[in-house]
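Undergrad: here's my sequence, what's the structure:
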Amino acid sequence: MYAIFVFIVSHPNLISGMAKYLFYNHQISFYRFKNRLSKKLILNQDNKIMNISYSKLIFLFLFVCLLQSKQIEIQRKQTGNSVYNEAYNQSQINTDFSSGSLEQSYNFITQELNNIDDYQYVVQIYIGQSKEPFNFLLDTGSNILWIPGTECNLQDNHCHTKDIYDYSKSQTAIVNKDKKIEIQYGQGKCEGYLGSEYIRIYQESQPFKAEILFTSSDKDMDGMQSHGILGLSNSKSTKNYLEYAVEQEIISSSVFALELKNLPDISYFYYDNIPEYKLSNTIFVNTASKERWLIDVIGFYMNDSDYTDSSNQTVLIDSGASFMHLTKSLYDKFIHNYASNVCFYQYGEYVCSCQQEILNQNLPIIKFYTQEGILQISPQDYVIKKGQKCILAIDFQDTFDFNILGDVLLRKYFVIFDKQKQQMGFGNVENKIQHLQPLSMLIVFSIFSVFTFMLLCAVIYKVIILKKGQYQQEQDQEQINQTLLGNNIQLNLQDLERRSSYSARSSS
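TA: Have a look, this model is predicted:
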């Protein structure tokens, strides 16, 4: 029965075609029935055709259901094997943090992130042959690795930090000063010269060459607590530093994952493959762009209210954004319908109550529906502590036609970024992600009932047609018999009259 439900849900076009096929045959039979008196032989031919059609249809339906059930059985076996191997994979993981911030296993690397007040998540990598350590903001929303360069020392140039990488003292750095590159962010920008230099993922790893933007100045970056930004977007036109490491055989895979947490919990950056025990509750969603980590959204809800429109068909998963940035229309509806009841605007931000019960009563659960599952964010996720007060971690942006889900979402889900397969994974060990069924069971039962009813009607219609045909044949035969009998009686009467007339003439 489950296979039948899955078949109906996953093959709507085939079901529609089967229904049309049934009705088409019925329509042909109806028109032929109208001419049965003059073309009686067609009835028997139709019976054979209809019987063959129904047999083929039922056989096709059962065959597809059988294939679907086999596929489900295979998937269940694969899932069972994955769960069975989980204990073995966990036993292989080295949990000894001898370096204090790095976990290296036989098939993946885990690096501890520096969480700056739940606003920025920073990773440390080493630049140049001298292994100078620098902190970088992990940013899945941009595609460039940049660091303040030699020109930041100039008096007229403004850079957000005095800690620079002086590439003029490096024998391995290559810098192209023919063209200055500018990068514009949602807030702030920087400019500088593209070049390359050796990088180490961690201090004792092998070095590899990667492209770097050495900035000469930046603007509106004073709030950034890292030296530079490590771009990890989905851009096909630009390689990230993990792809350079794979090319030079330092690591085996460019897949990475983020597990961000609120303080005091530790946040982690996984790369060079993903541990198996993190995949058991993961769903994978195909990306909607080859330049950004965008995914398609088929529904946007606040509690049970549908706010889906053309402005929220895609969302960007951006670790460089501390807040969730909605489009202006959605943001206005959220503030007017919900946030204004429990939050007030003060000094450029919305200050809310810190009592969880009040927040849950007045603020909605925000749900982003994808084809594979539901990403939902609760009030305790998007109302965050800032000193002694609680603020709303939702803002608006009118630069792009998509919503931006920043650290607010990434703190809720373990998120995998697979650039090679163009997909993202969402999951965590606490099973917070809810799978979205393509249709509810009620709708599935309704579709199945309608299909069964259609098939039953077709069978009843067939029986009625046959009965009518048989009845009509009997009526026709009776009429023929009566006609023949009437003709015989008339001939007999005429013959008797002739004989009586002949006898009378003979006697006279």
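Undergrad: make it CA atoms for all contacts and neighbour counts henceforth
TA: Noted.
Undergrad: does the closest residue to residue 69 other than its chain neighbours lie in a helix or a strand, and which?
TA: Nearest in space to residue 69, with sequence neighbours left out and distances taken as CA to CA, 6 or more residues apart in numbering, is residue 3 at 5.1 Å. Residue 3 belongs to helix 2-10 when assigned by DSSP states H and E.
Undergrad: next, the buried residues of the helix or strand just after that helix.
TA: The C-terminal neighbour of helix 2-10 among helices and strands, as given by DSSP H and E, is helix 12-34. Within helix 12-34, the residues that qualify as buried are 15, 18, 22, 25, 26, 29, 32, 33, counting by 16 or more other CA atoms under 10 Å.
Undergrad: name the helices or strands packed onto helix 12-34?
TA: helix 41-91, helix 441-507 (3 or more CA pairs under 8 Å, 6 or more residues apart in numbering; DSSP states H and E).
Undergrad: can you give me the angle it makes with helix 41-91?
TA: 170 degrees (axes from the mean of the first three to the mean of the last three CA atoms, to 10 degrees).
Undergrad: give me the contacts around helix 12-34.
TA: 8, 42, 43, 46, 50, 57, 454, 458, 469 (CA atoms under 8 Å, 6 or more residues apart in numbering).
Undergrad: tell me how far the residue nearest to the first one when sequence neighbours are not counted lies from residue 108.
TA: I take that to be residue 8. Excluding its sequence neighbours, the residue lying closest to residue 8 (CA to CA, 6+ apart) is residue 15, at 6.8 Å. Residue 15 sits 46 Å away from residue 108, taking CA to CA, to the nearest Å as the criterion.
Undergrad: which of the contacts of helix 12-34 are buried?
TA: 8, 43, 46, 50, 458, 469.
Undergrad: from those, pick the one nearest residue 425.
TA: residue 8 (27.1 Å; CA to CA).
Undergrad: wait, isn't that closest one in contact with residue 447?
TA: Yes: applying CA atoms under 8 Å as the test, residue 8 and residue 447 come out as touching, 7.5 Å apart.
Undergrad: that older thread, now the helices and strands packed on helix 12-34 as CSV including distance to residue 247?
TA: What follows is the helices and strands packed on helix 12-34, written out as CSV (distance: least, CA to CA, whole Å):
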stretch, distance to residue 247
helix 41-91, 27
helix 441-507, 48
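Undergrad: those: which one's closest to residue 368?
TA: helix 441-507 (20.8 Å).
Undergrad: just checking, what packs against that closest one?
TA: helix 2-10, helix 12-34.
Undergrad: please name whichever of those is nearest to residue 407.
TA: Between the helices and strands packed on helix 441-507, helix 2-10 lies closest to residue 407; by CA to CA that is 34.5 Å.
Undergrad: does anything pack onto the closest one? Which helices or strands?
TA: Using 3+ CA pairs under 8 Å, 6+ apart, the elements in contact with helix 2-10 are helix 41-91, helix 441-507.
Undergrad: now the second one, please; I'll put the structures next to each other:
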Amino acid sequence: MKWLLLLLGLVVLSECMVKVPLRKVKPLRDRLREDGKLKEFLEKYNVDPATKYYPSMYAQVSNEPMTNYMDMQYCGTVSIGTPPQQFNVQFDTGSSNFWVPSVYCNSYACSNHNKFNPSSSSTFQSTGQSMSAGYGTGSMTGVFAYDTLQVGSLSISNQIFGVAYTEANFFYQMPFDGILGLAYPSLAADRATPVFDNMWSQGLLSQDLFSVYLSEQGDSGSVVTFGGYDTSYFSGTMNWIPLSSESYWQITVESVTMNGNVVACNGGCQAIVDTGTSLLAGTSSGIANIQSAIGAYQNSNGEVSVNCNSMGSLPDIVFTINGVQYPVPASAYINQNYCTTYLQSTPAGFWILGDVFMRGYYTVFDRAGNYVGLAPIA
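TA: Below you'll find the model as predicted:
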């Protein structure tokens, strides 16, 4: 444009005035309309001038229903590819990668799960880069790829995910096909961008947070809400707890008490809030102290049990976090049918506030402020 203006200026100033006829160019929209390509162009490039000035108008809050599988896993349905292929995934705040089995997986664990077929998706793009992910109960290997992901009402374009080639046998028993990690990018293998980060960066969410409600066994209504939280799920005040590390959803616990006596975390300890862990896990000394306090013993099956007649009188396990007490009653940490505990020691050096804890508290995971919000279930 600058050279054209300069040229026109020279022409005007020239002693030999020459009139240069300008050809009228038809607007792009008119040309596309005449060629029958206007609709295709608008759909492909989403030509909407309002998105430049008001991107929040197109953001939303999306609810993803989850099914409670015997208080062990909470899973929901997502779709990958064009046309969409459906998968049941565990929404896991204790990891960051997203992966599903593929048709190339010959592992025993893949034999009874839905498998992604890359050749059936017109939007699939393989990177050829290998990936692996490990969990407390098993691992997987595969390659990274990109495709369109549908979660609830959200369509996430160019989402990187793992196409699994091998899976540990443990996953055969699981009700989910794959895992969708919701922790921070620093935990992701090869720093692959997590699903939630893409939801936010693509302007799909009204707020940079998500929330989780976990129902009791036999009850419906479990849900992960992207972009907001629902006050009808909790009572009282939402307490906001600053993260102590931005990798896991990690917070500081000031103490763990029973009947007013400190049984663990004397002077403070670290804990992560993890939807992907069904139990309440802690340091070996802390769990041993709790088991001693409730008179637990190892039964013939190797499980840790309590006297069934004493269950009604067992004390709460109380976590004090950011000055607020969060009691976990015996009805939550004891299997009422078998009188066994949902407690487990871990060598990790921190506590894991898994589903046993979270069923009692509506939880908000706030990426904008790096907080975990907790409030008692309504």
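Undergrad: re earlier: and the buried ones among the contacts of helix 12-34 of structure 1, which is closest to residue 74 of structure 1?
TA: residue 8 (19.3 Å).
Undergrad: distance of that closest one from residue 188 of structure 1?
TA: In terms of CA to CA, residue 8 of structure 1 sits 51 Å off from residue 188 of structure 1.
Undergrad: can you check residue 361 of structure 1 too?
TA: From residue 361 of structure 1 to residue 188 of structure 1 the distance is 37 Å (CA to CA).
Undergrad: again, but for residue 212 of structure 1
TA: Residue 212 of structure 1 is 19 Å from residue 188 of structure 1, by CA to CA.
Undergrad: the two - which one has more neighbours?
TA: residue 212 (25 against 13; other CA atoms under 10 Å).
Undergrad: which residue in structure 2 aligns with the more buried one?
TA: Under the alignment (TM-score structural alignment), residue 212 of structure 1 pairs with residue 161 in structure 2.
Undergrad: was I right about residue 116 of structure 2 contacting residue 85?
TA: Yes: between residue 116 of structure 2 and residue 85 there is a contact under CA under 8 Å: 6.9 Å.
Undergrad: among these two, which residue is more densely surrounded?
TA: residue 116 (25 against 18).
Undergrad: buried residues in stretch 176-196 of structure 1?
TA: Counting neighbours by 16+ other CA under 10 Å, one finds that the buried residues in stretch 176-196 of structure 1 are 183, 190, 191, 192, 193, 194, 195, 196.
Undergrad: now these in TSV, with distance to residue 488 of structure 1 and secondary structure?
TA: TSV is the format used below for those (distance: CA to CA, whole Å; DSSP: H, G, I helix; E, B strand; the rest coil):
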residue	distance to residue 488 of structure 1	secondary structure
183	108	strand
190	113	strand
191	114	strand
192	115	strand
193	115	strand
194	113	strand
195	114	strand
196	114	strand
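Undergrad: let me know the closest of these to residue 120 of structure 1.
TA: The closest of the buried residues of stretch 176-196 of structure 1, once distances to residue 120 of structure 1 are taken by CA to CA, is residue 190, at 18.3 Å.
Undergrad: translate that closest one into the numbering of structure 2.
TA: Residue 190 of structure 1 maps onto residue 140 in structure 2, by TM-score structural alignment.
Undergrad: measure the residue sitting nearest the centre point of structure 2 to residue 28 of structure 2 for me?
TA: Nearest to the mean C-alpha position of structure 2, counting by CA atoms, centre = their mean, stands residue 182 at 2.7 Å. Residue 182 of structure 2 sits 43 Å away from residue 28 of structure 2, going by CA to CA.
Undergrad: also residue 134 of structure 2?
TA: For residue 134 of structure 2, the distance to residue 28 of structure 2 - CA to CA - is 52 Å.
Undergrad: what packs against the lengthiest helix in structure 2?
TA: Scanning structure 2 for the longest helix, with DSSP state H as the assignment, gives helix 2-13. Using 3+ CA pairs under 8 Å, 6+ apart as the contact test, no helix or strand touches helix 2-13 of structure 2.
Undergrad: enumerate every residue touching the aligned residue in structure 1 for the residue nearest to the centre of structure 2.
TA: The equivalent of residue 182 of structure 2 in structure 1 is residue 232 (alignment by TM-score structural alignment). Neighbouring residues of residue 232 of structure 1 by CA under 8 Å, 6+ apart: 138, 139, 140, 141, 142, 143, 144, 240.
Undergrad: and which of those residues is nearest residue 68 of structure 1?
TA: Nearest to residue 68 of structure 1 among the contacts of residue 232 of structure 1: residue 140, at 38.1 Å, using CA to CA.
Undergrad: my guess is that closest one contacts residue 317, does it?
TA: Yes: contact status for residue 140 of structure 1 versus residue 317: in contact at 7.1 Å, counting by CA under 8 Å.
Undergrad: neighbour-wise, which of the two wins?
TA: residue 317 (26 against 23).
Undergrad: against residue 166 of structure 2, how distant is the match of residue 190 of structure 1?
TA: Distance from residue 140 of structure 2 to residue 166 of structure 2, by CA to CA: 5 Å.
Undergrad: got it, and residue 123 of structure 2?
TA: Between residue 123 of structure 2 and residue 166 of structure 2 the distance, using CA to CA, works out to 23 Å.
Undergrad: mind checking which of the two has more residues around it?
TA: Comparing residue 123 of structure 2 with residue 166 by other CA under 10 Å, the one with more neighbours is residue 166, at 20 against 16.
Undergrad: can you classify the more buried one as helix, strand or coil?
TA: Put simply, residue 166 of structure 2 is strand when judged by DSSP: H, G, I helix; E, B strand; the rest coil.
Undergrad: about what we covered before: ok, the residue found closest to the residue nearest to the centre of structure 2 once you drop the neighbours it is linked to in the chain - contacts?
TA: Excluding the flanking residues, the one nearest residue 182 of structure 2 by CA to CA, 6+ apart is residue 93, at 4.5 Å. Each residue near residue 93 of structure 2 by CA under 8 Å, 6+ apart is listed here: 181, 182, 183, 248, 249, 273, 274, 275, 276.
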